[in-house]
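Asker: No letters, just coordinates:
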């Protein structure tokens, strides 16, 4: 089977990836969830004209010059409307958020007045409408202020509450199950024996999925047998996972049994080799409604492939409007060699010059097993297939890695 281009592989993974079902959740549970419906205001904000400052509600015509003296006829506090009309030569003490009394059309701030008993003198002339928040200046009943498909930020929750929504309709979180394979893997905190390594991939994969809004299931590490691998696949299916991620066993060695086990369980594979570096031995298929992505075992390949393919899939199933990563342009911080038929994703440090220009400097070593260099990188430099050698200062496309 020929190597599949990256764009084709991503298209295959996203094919039919419609948003999952919706559910109603309380506002406190809606942070970073994706809206399943537009949200319209249930009320007008503010519902009436209100004072924006502490001061006095007056008729602007009565306070147009500094010789004015006005009689104070009462007080208006937030939540306690004034029951009288402001007449000629009158004023009412008012506090921020107080409803503007009938007859008044301006507020003179407290600092611009001098009070003597029930009379005030002004030190700055009033202007009609000044220091008043008109009814509906923020929004009006029926205004759609939150659109379906946005990922709710903290400010969005405050807005939804102000619009009088105690709950919101959001898409269900995708459930991502992670299964590692490999007799050589031992858990962190143990002492590896000869030829053993500490298992690390799953921690990054689950964190990456959770950061995108998914729920995760840790299926642990399966031994290098068909029986153990198929047991893990079945546990993922029985858990109701929307996505199964396998890590390791995706290449063509005699002990790489993931492809064999997936096919034995009825998974139809769309591809199992991609024209990219790192990450050529990657698989994708489906088992009923569950989508399967088989990642390479090398930790850098595993992470880069998950970032490029798993993240957009989670976003699509979550109902997000913005599914794809955003490419940016940077200047190379060092020379880059010519490329072969595989699309390269070079781990790179990203810096911004004083003029705003981004500089992307590939890290010293690009080996797919070197986690230290991955952790030091802030982005990926994309080198298309058969790209010629590029000199320092050349323009390149980059993807930012999560902070």
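Answerer: Arrived safely. Owing to the predicted nature of the structure, the values given are computational and were not obtained by experimental measurement. Residues are numbered from 1 along each chain as shown.
Asker: Could you use CA atoms for every contact and neighbour count after this?
Answerer: OK.
Asker: which residues are in contact with the strand ranked longest in the chain?
Answerer: Using DSSP state E, we find that the single longest strand of the chain is strand 343-352. Residues outside strand 343-352 that contact it (Cα atoms under 8 Å, 6 or more residues apart in numbering) are 6, 275-278, 358-363, 366, 373-374, 376-385.
Asker: want to compare, so here's the second one:
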């Protein structure tokens, strides 16, 4: 068994990813939210693509008088392409294309209208109040760089500039496995000694949140089913980029996940990590016919696997999906409650970051065991406590990884 630090585990996983080449696909804007641009997105046309009015008003030629005859009224999306002589005006609405013969727009508030005649009541310099074609950008300009995570605002820009197919990195194909005969799914009869499969509802959504296209399968740890389950996992793993499993990687008699991975031809990268919680862990890689599948075997205990997932799986998912920055932001804050644990190895403590009088405060969860579950409902940060650090009193400074935004 090869035991490594969390830093070494990440280094080995990064090394296994060094030859990975992400696939690129073109998707509709409706499917692009949250994806990472694989190429720069450019403007298909000038923006705006025509001269337009910034408000409701009257388009005229450069005027020498104050009175005009209104010869037409147009709304947004309508073009007036007839001639407009001196002394004539076209009534138009906000955003309308300004007729070619006109070089000035008079706001409607600056005129008095009687029938088809208007009189300008304020002095307007010639050439005023027309938004020029290409004011914001010209055709071919880069509007969204490669490597950008597409927000609603970014998609609005891409569509507004004429893009109907968006180049993004293909979603990471993930096989997610839970393990153990003690696990039952919601709605199934639970016998004494069994628990509900909460990990299935923790990690499948998290994998999807971080860009994974997830296939789920449950593996029992029954020896009599091992061969059939090896065959099933082999079939499901065939085209996957990543396998994430929870459970079955410790030293128990029925911890069969390493056997399954060995049968699939995996090369182990490590067998255990010196951290708490989350030391039970397996890293490996399968290389078959030019295709590579990375493996992360996590503990079956919820808190332990939650920590390892964020420390190991999330950076991998972000990298596979094309994100440039794979790390969580770090914040230095103060402890809201004491942490009484000794730290013979690096420790990662779950809790909640809040702000009190403008200062960041980290409050650890009440239960800090590897099997703790309830605290996951409000955890938004992990505190890092270095090996050898003594128990920490309330108010002590501490460094945390912020997993999600503080409301």
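Answerer: Cool, got the structure. Remember, it's a predicted structure, so these values are computed and weren't measured experimentally.
Asker: if we can go back for a sec, what remains of the contacts of strand 343-352 of the first structure if I keep only buried residues?
Answerer: 6, 275-278, 358-362, 366, 373-374, 377-385 (16 or more other Cα atoms under 10 Å).
Asker: Can you list which of these are found in strands?
Answerer: Going by DSSP E, the strands hold 276-277, 358-362, 379-383 from these.
Asker: the helices in the first structure, which residues?
Answerer: In the first structure, the helices defined using DSSP state H lie at 6-14, 154-162, 201-211, 226-238, 258-264, 299-305, 311-317, 371-376.
Asker: Around residue 100 of the first structure, count how many other residues there are.
Answerer: 29 (other Cα atoms under 10 Å).
Asker: Aligned against the second structure, show me the partner of it.
Answerer: Alignment note (TM-score structural alignment): residue 100 of the first structure maps to residue 98 of the second structure.
Asker: got the contact list for its match?
Answerer: By Cα under 8 Å, 6+ apart, residue 98 of the second structure lies in contact with 50-53, 59, 130.
Asker: Give me the subset of those that lies in strands.
Answerer: Using DSSP E, residue 59 are the members of those that sit in strands.
Asker: Same list (the contacts of residue 98 of the second structure) but as JSON lines, adding distance to residue 291 of the second structure and neighbour count.
Answerer: Formatted as JSON lines, the contacts of residue 98 of the second structure follow (distance: Cα to Cα, whole Å; neighbours: other Cα atoms under 10 Å):
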{"residue": "50", "distance to residue 291 of the second structure": "49", "neighbour count": "18"}
{"residue": "51", "distance to residue 291 of the second structure": "53", "neighbour count": "20"}
{"residue": "52", "distance to residue 291 of the second structure": "53", "neighbour count": "22"}
{"residue": "53", "distance to residue 291 of the second structure": "56", "neighbour count": "25"}
{"residue": "59", "distance to residue 291 of the second structure": "63", "neighbour count": "27"}
{"residue": "130", "distance to residue 291 of the second structure": "57", "neighbour count": "20"}
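Asker: Check the contacts of residue 98 of the second structure against residue 160 of the second structure and report the nearest one.
Answerer: residue 50 (13.2 Å; Cα to Cα).
Asker: Grab the nearest non-local neighbour of the closest one.
Answerer: Nearest-residue entry for residue 50 of the second structure: residue 133, 4.6 Å, with adjacent residues in sequence omitted and distances by Cα to Cα, 6 or more residues apart in numbering.
Asker: count of neighbours near the one you found?
Answerer: A count of nearby residues for residue 133 of the second structure, using other Cα under 10 Å, gives 16.
Asker: which residues does residue 108 of the second structure contact?
Answerer: 56-58.
Asker: Swap in 10 Å and give it another go.
Answerer: 55-58, 91-93, 118, 120 (Cα atoms under 10 Å, 6 or more residues apart in numbering).
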